[in-house]
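[1] Model the following, please.
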Amino acid sequence: MDRRSFLTKASVGGVAAAGAAALASPVVAQTLPKINWRMTSSFPKSLDTIYGAAETFANYVSGMTDGNFKIQVFAAGELVGGLQAADATAAGTVEACHTASYYYWGKDPAWALGTAVPFGPNYRQMNAWYYYGGGIDMTNKFFNKQGLQAYPCGNTGAQMGGWYRKEINTLDDLKGLKMRIGGFGGKVMEALGVVPQQIAGGDIYPSLEKGTIDAAEWIGPYDDEKLGFYKVAPYYYYPGFWEGGPTLSAMFNLKAWNKLPKAYQEVLQAASAAANSDMMANYDWKNPPALKRLVGQGTKLRPFSAEILTAAFEAANKIYADISKTNAPFKEMYDSQRAFMRESFLWLQLAEYNFDTFMMQMDNAGKL
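    Next up is the predicted model:
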């Protein structure tokens, strides 16, 4: 082999090797900066499903950036209280939080619509509204004014109606009842005579045990079992009509968000969407066996009466109408959600509802 031929082949090989080395690591890892953020959760580590969604999100972000963008997750109380997560993020104390926007509805009822309001959309409807109905843009038009950018990052699906120390059969049984209930649901229950209490998850059990409250709603069988509510309040009601499809949010300090490279903004959106799907699947897998265990330990399942559901529905609609008269952001989001629900149920009641109902009948008959 002559010198010219050798050098030519060596050069080609060198270029190929260099190209292979360049392709071996993601392009984003070669061109974008190393960033470290902190995310505070509104939930304790013991709730592996709902707290875990934030860690799932952070893991996706790190994986998609080859470790260049790292987000450290802190449980409620480690940096700030669970109910101060959004405030701390807006103030820049941390760059991000994982929370339920309805915790902050007391500032403005429009906060609630990012998560859930009584008799609002279910999980599938919330996703459709967010991703295809303009929900992300509508909520961020509001959240940007609070110094935040936010994306859906988890859902529990329809929740249970809570734990009660006594049976609730009529509207009269609700009058004067001290109940821990989060978000906008408390305002509707207040219209029925309930005295709502906003208490963080870790403080619910001792409050029930001491009789400081008479009832409490949290999430559903898996998480409720972990918190031990069945030991101090035997009656477990359904459905949680105030949370048909409660969506959690990954919220980012708006100034920090705007400083990110566009690629990192896309990564955060993609990681939020992935965690959103993952959390619902996690609950769907874990709730059925947890419900069986709860019943086996003496939990008494009870449905809310039609009287209570109807009264709550009418009270909620009156409240929404009153707020919409003076609150433009609330009206925009609420009207959009409600219009989509009317369209959505036309479809869901035909295929999904009838299929599910038949399969449940087969299951109850022992044929599944």
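
[2] alpha carbons only for contacts and neighbour counts from here, please
    Fine.

[3] isn't I323 right next to M333, touching?
    No - with contact defined as Cα atoms under 8 Å, I323 does not count as touching M333 (12.0 Å).

[4] between the two, who's got more neighbours?
    Using other Cα atoms under 10 Å as the criterion, I323 and M333 rank with M333 on top: 20 against 15.

[5] Tell me the spacing between that one and L254.
    Distance from M333 to L254, counting by Cα to Cα, to the nearest Å: 21 Å.

[6] Need the contact partners of stretch 251-264.
    Stretch 251-264 has contacts (Cα atoms under 8 Å, 6 or more residues apart in numbering) with 28, 32, 69, 86, 89-92, 94-99, 144, 147-151, 265.

[7] typo on my end, stretch 162-169
    Outside stretch 162-169, the residues within contact range by Cα under 8 Å, 6+ apart are 173-174, 214-219, 229-230, 232-238, 240, 304-305.

[8] Just list what the strand or helix carrying A10 packs against, helices and strands only.
    Secondary structure assigned from DSSP states H and E places A10 in helix 3-24. On a contact count with 3 or more Cα pairs under 8 Å, 6 or more residues apart in numbering; DSSP states H and E, helix 3-24 meets no helix or strand.

[9] Contact partners for the residue nearest the centre of the chain?
    Against the mean C-alpha coordinate of the chain, by Cα atoms, centre = their mean, the closest residue is L248 at 2.2 Å. By Cα under 8 Å, 6+ apart, the residues touching L248 are H98, T99, A100, S101, T115, P152, C153, G154, N155.

[10] one more, for comparison:
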Amino acid sequence: MDRRSFLMGTGAVAAGTTLAAPAISQGRKEWKMVTTWPKNFPGLGTGAQRAADRITKLTDGRVTVKLFAAGELVPAFEAFDAVSNGTAELYHAPDYYFQGKHPAFPFFACVPMGLIYSEQNAWLMHGGGMELWNELSNQFNVKPFPCGNTGVQMGGWFRNEINSVDDLQGLKFRMPGLGGEALRQLGVNVIALPGGEIFQALQTGAIDGTEWVGPWNDLAFGFYRIAKNYYYPGFHEPAPTIACGVNLDAFNELSDTDKAAVENACLAEDSYMYAEFVAKNGQALNTLVNQHGVQLKEFPEEVFDAFAGACDEVIEKVGDYDALSKKILDSYRKARADYGAWTEISIQAYTNARQRTGG
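    Predicted structure coming up:
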């Protein structure tokens, strides 16, 4: 072989190598997930990390997801905008945080006095809820998936007892979503705060009380150090769906296989997180009451009835916003009526009977 032939051959190999390297990495993507949770916060923060890891694993690394906790890349309440405009590819948060974008978003997290976990998923998966969620979110360049749920939440922590509706007047209370709007109807000064800011606000007196999630998460935040009155049940969040919102343009660039991987990673976390909260809340409640002197109290009937009445007014107003809001409201109400009758003679009737028999 002469020198010219050798060099030409070497060049061909080199060129082939140069072209092959991008081909190997072609199609691999690095996505950023932003959350509204403190870093590694039990259940919610760790659930977001599990979802990110599942997407990476199920796509065999073709989509590698790096998680950014609240404030690391964007502030907590700017997570939706970050995904909508492509600063990040995913967010992990309840959509009621984003009702300023459209008042119907809370229906896809939770509605006060609304659906419980089993009913919410029935509506999303079999009652047209997902189609409506897509119709709403796609307007903002977001593709939504359910990606976690905490189940029925507690009513919250109060410095002072709540014995009547009058005790709510002027109360400074942290509560997001339509539940917060209902409290405003009752004279409460409602303040929206991300999770990482609640303890300090309670400690300094900027708020008189707060709801967060339930015993497991509330124990982790240490609210019992400041407020000892722990009320139930939570009227405001009977089953908050935690969303994984994906930038629609980024999602549409994926292969069908990787789209399915993202969807199934989210659905897996939806189920796993709910089971984890059921498992952990009972243990944490025992610790709060028996080790930290927390006073567990049920809302007086008068107060809970007032909550329910205010919720009806707030939800009705959402339906007046636009045609899509009315369609979502009508679909949700139909689901509550259809599923509620079965819940009453199945889950509710059984748990009531189990309690009577000591089982």
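
[11] if we can go back for a sec, a strand runs through the residue nearest to the centre of structure 1, doesn't it?
    Yes - under DSSP: H, G, I helix; E, B strand; the rest coil, L248 of structure 1 sits within a strand.

[12] how close does G202 of structure 1 sit to S46 of structure 1?
    Counting by Cα to Cα, the separation of G202 of structure 1 from S46 of structure 1 is 9 Å.

[13] can you give me the helices for structure 1?
    Per DSSP state H, structure 1 carries helices over the ranges 3-24, 27-31, 52-64, 85-91, 123-132, 135-144, 185-191, 204-210, 221-227, 254-259, 262-296, 306-324, 328-348, 352-364.

[14] Save these as TSV, and put in distance to M179 of structure 1 too.
    Formatted as TSV, the helices of structure 1 follow (distance: least, Cα to Cα, whole Å):
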stretch	distance to M179 of structure 1
helix 3-24	56
helix 27-31	49
helix 52-64	27
helix 85-91	23
helix 123-132	25
helix 135-144	29
helix 185-191	8
helix 204-210	9
helix 221-227	15
helix 254-259	35
helix 262-296	21
helix 306-324	15
helix 328-348	26
helix 352-364	32
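
[15] Can you tell me what D95 of structure 2 aligns to in structure 1?
    Correspondence of D95 of structure 2 to structure 1, assessed by TM-score structural alignment: S101.

[16] How many residues are close by the residue mapped onto E167 of structure 1 from structure 2?
    Alignment note (TM-score structural alignment): E167 of structure 1 maps to E161 of structure 2. Number of residues near E161 of structure 2 (other Cα under 10 Å) recorded here: 16.

[17] before we move on, the earlier item: I figured the match of D95 of structure 2 hits A110, correct?
    No - if you go by Cα under 8 Å, S101 of structure 1 and A110 don't touch, sitting 9.2 Å apart.

[18] what's the distance between the counterpart of L202 of structure 2 in structure 1 and A215 of structure 1?
    The alignment partner of L202 of structure 2 in structure 1, by TM-score structural alignment, is L208. Distance, L208 of structure 1 to A215 of structure 1, using Cα to Cα: 7 Å.

[19] which residues in the stretch 51-200 of structure 2 form strands?
    63-68, 90-93, 142-149, 156-158, 172-174, 189-191 (DSSP state E, counting those that start in this stretch).

[20] now the third one: which residue numbers in structure 1?
    Matched against structure 1 by TM-score structural alignment, strand 142-149 of structure 2 falls on residues 148-155.

[21] ok, now which ones touch the residue mapped onto L132 of structure 2 from structure 1?
    Using TM-score structural alignment, the partner of L132 of structure 2 in structure 1 is M138. Contacts for M138 of structure 1 were tallied using Cα under 8 Å, 6+ apart; they are E332, M333.

[22] Please report how far M138 of structure 1 lies from Y334 of structure 1.
    Separation of M138 of structure 1 from Y334 of structure 1 (Cα to Cα): 10 Å.

[23] so what's the alignment partner in structure 1 of T36 of structure 2 closest to, chain neighbours aside?
    Correspondence of T36 of structure 2 to structure 1, assessed by TM-score structural alignment: S42. Distances taken as Cα to Cα, 6 or more residues apart in numbering put G82 closest to S42 of structure 1, at 3.7 Å, once the chain neighbours are dropped.
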